[in-house]
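Q: Pasted the sequence and its predicted model underneath.
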Amino acid sequence: MEHMEVWVPQARRVELACSDRLLRMTATESGWWLVEAPFIEHGVDYAFYIDGEGPFPDPRSCWQPAGVHGPSRWLNHEKFSWSDSCWRPPSLKTAVIYELHIGTFSESGTFEGAIDHLDQLIDLGITHVELMPVAEFSGSRGWGYDGVNLYAPHHAYGGPDGLKRLVDACHRRGLAVLLDVVYNHFGPEGNYLSRFGPYFTERYMTPWGDAVNLDGAHSHEVRRFFVDNALMWLRDYHFDGLRIDAVHAFLDISAIHFLEQLADEVGHLAGETGRHLVLIAESDLNDPRIVRSKGAGGYGIDAQWNEDFHHTLHTVLTGENNGYYRDFGTLADLAKVLTRVFKIDGIYSIHRNRVHGRPAGELPGSCFVGCLQNHDQIGNRGLGERTSHLLSWDLLKIGAALVMTSPFVPMIFQGEEWAASSPFLYFTDHQDQELAAAVKQGRREEFASFGQQDDQIPDPQAEKTFNRSKIDWAERNKQLHSEMFNWYRDLIALRRTMPALHEGRMEDVSVCFDESARWLTMTRKNMIVACNFSDSPRKITCCNTAEMEFALASQEGITAVDDELHLPPESVVILVCTGDI
């Protein structure tokens, strides 16, 4: 390379350290510092000194082989040979997304280890793999939401080349790949960004500390930092899209919201490369503007997680009603979500103690991602219980059927497809012992209000907590787990072969239910899904069943007599018009 540059707008002196060299850099009016560095090439380590303090890794470091406190290593992306030049991802509206955590998805916990199980995802019928965050974080194990080197794939997972090999292997098998990125906060250990510039602001706060500076002085460079990061993952690592963590924590009063800028620039990259690129937001706002087009006054994000669908389905199945689940729990709530996207859509929220959200309006269901489980809803429980730990297997099958036949884009979490027995616990590997102790104590205090004792909450820092969270692939072949896997595989196959399930037309969805008898039917074009949530058999009247046939049934003993369905306890059946299977 000809020169090295770094943005440090408020420094008096900046130096580049490389091998035995310490070179004084030259400031520009824009706050960038430059120095000629022809000796910096692929594989060379370097760092920066700022006003005599350091060394600090590069904020835009693409390679941190020694972790968050070590030097940066220069990466030449052109060194990698890709084999996916003809790859074109399937449409998001036809997707079945599989969320996974690299560290617990395989025994080795690496990008290479994940490759070994891709064929099993193909067998299941998955179209899109979604990786939980992989940017460099402290230690060797963690969820990834405490990342500090946002441009560098985690060294313990296999670094830059390992990640590229994984994406390339997915594309060879016909799998699209999405990456979870975190732009609303940084981890507490190894975060040197404040030494470089005003990346944070004290004007706003998030649950994780100071908010990122998206609308204050110098915010144009901070926004550029995040947008360039997104473009890097899509361009240099060939990701097909990004899932953006907790966009409700973006505090931005700019005329052009950060999300709108991000969507615009990703759209430009898609046009330049000829590749279809997607953005999916996690949002607690229930605000349809996030996924409305720019022309309709929105931000232009392709889709967002539908938390109301998860919460409603979870509470109906489990009966839980604490915390944010207080706003949900009835079949009426589930019917509303299935037909109108949000339950809290400009009405009073008991949990928030205020009016929240707004109606989704004309938006199709394909703008929303629905699930029964995800990393948050499992791992943020004190004991990391999956839904399979909370429900009978018959109720699990009902939940899976509603996810796969809903008008939303379905997503499942690793191991869900065979009702994995392993929990997904919260785990960390902070090297700062005071921080590690604080995280452990905070975790215990958080769940004390739920009646769980200190010794019940696994220590996040303990390696055994991490190891317990690894999924056991051999378990998939055991009898009951194999039965659940086959149920998921059949549901996915049905979804993929019925075009009506991809359309997401909310106007084509109708729901009938009986709250006291605990049954519900959802009708979509050419299809009826009938669910009995109760522990007693039910008879449900459904029109036109004589013109339909069973596509899938969760139990034996489900029958249709004229226009009446007879359902055993905790059962579900899917009927389709003859010829549509």
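A: On my side now, so go ahead.
Q: make it CA atoms for all contacts and neighbour counts henceforth
A: Noted.
Q: Please, where are all the helices along the stretch 401-550 of the chain?
A: 433-448, 463-468, 479-497, 500-503 (DSSP state H, counting those that start in this stretch).
Q: and the end-to-end length of stretch 396-414?
A: Stretch 396-414 has an end-to-end distance of 15 Å (criterion: CA to CA, to the nearest Å).
Q: Report the distance from that stretch to the chain centre.
A: Once both centres are worked out by CA atoms, centre = their mean, to the nearest Å, stretch 396-414 turns out to sit 15 Å from its chain's centre.
Q: before we move on, back to that, need the winner for burial among the helices of the stretch 401-550 of the chain.
A: Highest mean neighbour count of those: helix 500-503, a mean of 20 (counted as mean count of other CA atoms under 10 Å).
Q: Now Arg13. Nearest residue, chain neighbours left out?
A: Counting by CA to CA, 6 or more residues apart in numbering, Asp51 is the residue found nearest to Arg13 once chain neighbours are left out, at 4.9 Å.
Q: Could you list every helix and strand in contact with the stretch of helix or strand Thr201 belongs to?
A: Counting by DSSP states H and E, the element that carries Thr201 is strand 200-206. When contacts are defined as 3 or more CA pairs under 8 Å, 6 or more residues apart in numbering; DSSP states H and E, strand 200-206 sits against strand 209-212.
Q: Contacts for the strand it packs on, please.
A: 183-185, 199-205, 249-251 (CA atoms under 8 Å, 6 or more residues apart in numbering).
Q: PyMOL command for the buried members of the residues you listed?
A: Here is the PyMOL command that selects the buried residues among the contacts of strand 209-212 (16 or more other CA atoms under 10 Å):
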select buried, resi 183+184+185+199+200+201+249+250+251
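Q: who touches the residue nearest to Arg13 in this structure?
A: So Asp51 contacts 11-14 (CA under 8 Å, 6+ apart).
Q: what's the answer for Thr521, then?
A: 511-513, 528-531.
Q: Find the pair from the residues you listed with maximum spatial separation.
A: Phe513 and Ile528 (12.9 Å; CA to CA).
Q: Those two: which has the busier surroundings?
A: Per other CA atoms under 10 Å, whichever of Phe513 and Ile528 has more neighbours is Ile528, with 27 against 19.
Q: So the more buried one is in contact with Leu575, correct?
A: Yes. Using CA atoms under 8 Å, Ile528 makes contact with Leu575 at a distance of 5.2 Å.
Q: Just give the number of residues close to His356.
A: 17.
Q: How about it: what's its closest non-neighbour residue?
A: Gly346 (5.1 Å).
Q: and the gap between the one you found and His311?
A: On the measure of CA to CA, Gly346 and His311 end up 17 Å apart.
Q: who's more crowded, the two?
A: Comparing Gly346 with His311 by neighbour count (other CA under 10 Å), the higher total belongs to His311, at 26 against 15.
Q: One more to weigh against that first structure:
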Amino acid sequence: MLYEVWAPHAKRVTLHTDDGTHPMQPTPTRPGWWHREAPGTPDTRYGFALDDTPPLPDPRARRLPDGPDGRAAPIDPAHWKWQHPWPGRALPGAILYELHTGTFTQEGTFEAATHRLPHLAALGITHIELMPVCPFPGRHGWGYDGVAPWAVHEPYGGPDGLRRFVDAAHGHGLGVVLDVVHNHLGPSGNHLPAFGPYFTDRHQTPWGAAVNLDGPGSAEVRTYFIDSALAWLRDYRLDGLRLDAVHALADDGPRHFLADLSEAVDDLAERLGRPLFLIAESDRNDPATITPRPAGGLGLHAQWNDDFHHALHTALTGESQGYYADFAADPGQALTKTLRGGFFHDGTHSSFRGRPHGHPLDPATTPAHRLLGYAQTHDQIGNRALGDRLAARLSPGLLACAAALVLCAPFTPMLFMGEEWGARTPWQYFTDHTDPELAEAVRRGRRREFAAHGWPAEDVPDPQSPATRLRSCLDWDESHRTPHAELLAWYRQLIALRHTEPALTTPDWTDTAPTATPDRCVTFHRGPLLIAANLARTPAELPVPPTTRVLAAWRPLPPPDERGLLHLPPESAAILRTGG
């Protein structure tokens, strides 16, 4: 088989395999590349020695059976025999479900997660969004410290385990989206700098030196990450990728990396004959991120909308610390602004940042599905000191209101695993670093961070403790108990409405006409439908036409009174048909 590697600064490269060492030759047509034909099977272990270094794993390794510091093993994507044909499933009309393989079940594997797919199909989910699955040191972690962007974490099940999971999901009609991290690699097990200029000090990120997207040697680095993205979509039959923190992809070159990536993905979709999409995580509130390339944008197909989350969170909880401060000044107004125009910060002053932030987004030219709306995510839960979910402090009624606002909003809805039954298991920050010094640094850093906000160090969970990960695993028995079972039934009812009522998935969201009363009743329209969520502890009165029909209600609704007012019980929500 052919072994290849890009190592532009090496004077010699030696291939190490189970049967010996093999000097590699420069590739005449590809500057900086080396190649060698040598025997190889799926059981072969191999690595590359650069000049006089010990052998290192292949930067493009598809499998690292012994972890990020071990040698690579070759795989042939063509050997896999898919059981279920898959035409793809596009983003418009989707309902995403963010899932962490390591805590979705106690076992923490693709195989164990497969047994829960019937639950997601019955719920009405269309796409699973897997949190990162690239290898990282140790067994358990969030996955954002991955160091091998082409491979699959072996403790989860490795490449074949992921393929079996995706194939099984397709058998249930579920698409699969993968969260990928292009903006940095983890602090342990990252061997890319030894091979070439993958990173640059010209830009800095929260994780240190930036990925080299615009300096000398950057053409190969850009290709490295683009080819990795295409390999996930092509070889694992994924429907899309979620791109972590794209605002940290520093690129001052003539064309932004994201534009090149989106063009490559669009071209691949055309070749494969099935829809593919990219979802950005971005804190810039810049419409250019999701504006098509011909119109001057980066061409990504959607982005997470944290502004909607922050507005909803403050309206539900009353929290006002940190980045919630501007939203908490008038939660009702903040929530209606995001329902009307997507972004809350659209050039307004951000007290958290100490400056104006964001740009206006035009709903008339931006289809609603290009923004994702959610009440909870791994970030918004896990980056709290105790990893507490909304269910830890909200009543079932307020959780039902959150569900109605997310699932009936104009945006593509996304749930975080367990949210559908109001899971009370926390989702905490956990690691399994094998380097004792790094483990201790992470432990101290986590406690120091929250001590600055008034949390006693002893109250902050130890990321390295196995108990922290175990506490974060879903308790599936919980979903059968009161009040969780009732909330699960409510989610199923709302999702069924979203699938059957065209007004809830129309790309046109210019006529939502959201309102919020001083006593915390939020309403908005989707065509002939009126969505109402009463967040207060007192009943709310809604003027409605006499022909109004209740499609769904968290609590039983009395008929409108003689004045034409519908009395919405405290902490409850309803979806009403007022016309059409």
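A: Received it, and whenever you're ready, just let me know what you need. Just so it is clear, the structure is predicted and the values come from calculations on it, not from any experiment.
Q: what residue of structure 2 matches up with Met522 of structure 1?
A: Mapped onto structure 2 by TM-score structural alignment, Met522 of structure 1 lines up with Phe524.
Q: Over to Gln452 of structure 1?
A: Matched to structure 2 by TM-score structural alignment, Gln452 of structure 1 sits across from Trp455.
Q: Tell me which residues touch the residue nearest to that match when sequence neighbours are not counted, please.
A: Closest residue to Trp455 of structure 2 apart from its sequence neighbours, by CA to CA, 6+ apart: Ala385 at 7.7 Å. Neighbouring residues of Ala385 of structure 2 by CA under 8 Å, 6+ apart: 428, 450, 455, 460-461.
Q: which residue in structure 1 lines up with Ala385 of structure 2?
A: In structure 1, the residue paired with Ala385 of structure 2 according to TM-score structural alignment is Gly382.
Q: ok, that match to Arg468 of structure 1 distance?
A: In terms of CA to CA, Gly382 of structure 1 sits 14 Å off from Arg468 of structure 1.
Q: ChimeraX command to pick out the buried ones of the contacts of Thr521 of structure 1?
A: The buried residues among those can be selected in ChimeraX (16+ other CA under 10 Å) with this line:
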select :511,513,528,529,530,531
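Q: just the contacts of Thr521 of structure 1 now: which is nearest Ser72 of structure 1?
A: Nearest to Ser72 of structure 1 among the contacts of Thr521 of structure 1, with distances taken as CA to CA, is Val529, at 54.4 Å.
Q: Which of the three states applies to the closest residue to the closest one other than its chain neighbours?
A: Sequence neighbours aside, Ile574 is the residue nearest to Val529 of structure 1 in space, at 4.6 Å (criterion: CA to CA, 6+ apart). Secondary structure, DSSP: H, G, I helix; E, B strand; the rest coil: Ile574 of structure 1 is strand.
Q: Give me the neighbour count for Ile574 of structure 1.
A: 24.
Q: Verify the stated contact: it with Ala530.
A: Yes. In this structure, Ile574 of structure 1 is within contact of Ala530 by CA under 8 Å, at 6.5 Å.
Q: quick one: contacts for Pro360 of structure 2?
A: 286-287, 341, 343, 346-347.
Q: and it, what element?
A: Using DSSP H and E, no helix or strand contains Pro360 of structure 2.
Q: Would you mind saying which of the helices of the stretch 401-550 of structure 1 lies nearest Tyr192 of structure 1?
A: When the helices of the stretch 401-550 of structure 1 are compared by CA to CA, helix 433-448 sits nearest Tyr192 of structure 1, at 16.0 Å.
Q: Contacts only, for the match of Met522 of structure 1.
A: So Phe524 of structure 2 contacts 512-515, 530-532 (CA under 8 Å, 6+ apart).
Q: Likewise for Phe137 of structure 1?
A: Counting by CA under 8 Å, 6+ apart, Phe137 of structure 1 makes contact with 67-68, 144, 146-149, 154, 187, 189-190.
Q: Counting neighbours, which of those comes out on top?
A: His154 leads those on contacts (other CA under 10 Å) with 33 neighbours.
Q: Relative to Trp74 of structure 1, how far out is that residue?
A: 15 Å.
Q: What of Trp473 of structure 1?
A: Taken as CA to CA, the span from Trp473 of structure 1 to Trp74 of structure 1 is 37 Å.
Q: got it, and Val129 of structure 1?
A: 28 Å.
Q: between those two, who's got more neighbours?
A: Higher neighbour count among Val129 of structure 1 and Trp74: Val129, with 24 against 19, using other CA under 10 Å.
Q: That one belongs to a strand, doesn't it?
A: Yes. Counting by three-state DSSP, one finds Val129 of structure 1 located in a strand.
Q: Isn't it up against Leu178?
A: Yes. Applying CA under 8 Å as the test, Val129 of structure 1 and Leu178 come out as touching, 6.0 Å apart.
Q: just to revisit the earlier point, among the helices of the stretch 401-550 of structure 1, which comes closest to Glu362 of structure 1?
A: Closest among the helices of the stretch 401-550 of structure 1, using CA to CA: helix 500-503, at 13.3 Å.
Q: What range does that closest one cover in structure 2?
A: By TM-score structural alignment, helix 500-503 of structure 1 lines up with residues 503-506 in structure 2.
Q: same thing with stretch 431-443 of structure 1?
A: Counting by TM-score structural alignment, stretch 431-443 of structure 1 corresponds to 434-446 in structure 2.
Q: any idea how far that stretch is from the chain center?
A: Worked out by CA atoms, centre = their mean, stretch 434-446 of structure 2 lies 25 Å from the chain centre.
Q: wait, isn't Leu241 of structure 2 in contact with His182?
A: No. The criterion here is CA under 8 Å, and Leu241 of structure 2 misses it with His182 at 11.3 Å.
Q: thinking again about what came up before, tell me roughly how far the strand holding Thr201 of structure 1 lies from structure 2 on average.
A: By mean CA distance after the TM-score superposition for structure 1, the fitted strand 200-206 of structure 1 averages 0.7 Å away from its aligned residues in structure 2.
Q: Now tell me what touches that strand from outside.
A: 185, 194, 210-213, 216, 249, 251.
Q: what about 6 Å?
A: The set of residues external to strand 200-206 of structure 1 that reach it, using CA atoms under 6 Å, 6 or more residues apart in numbering, is 210-213.
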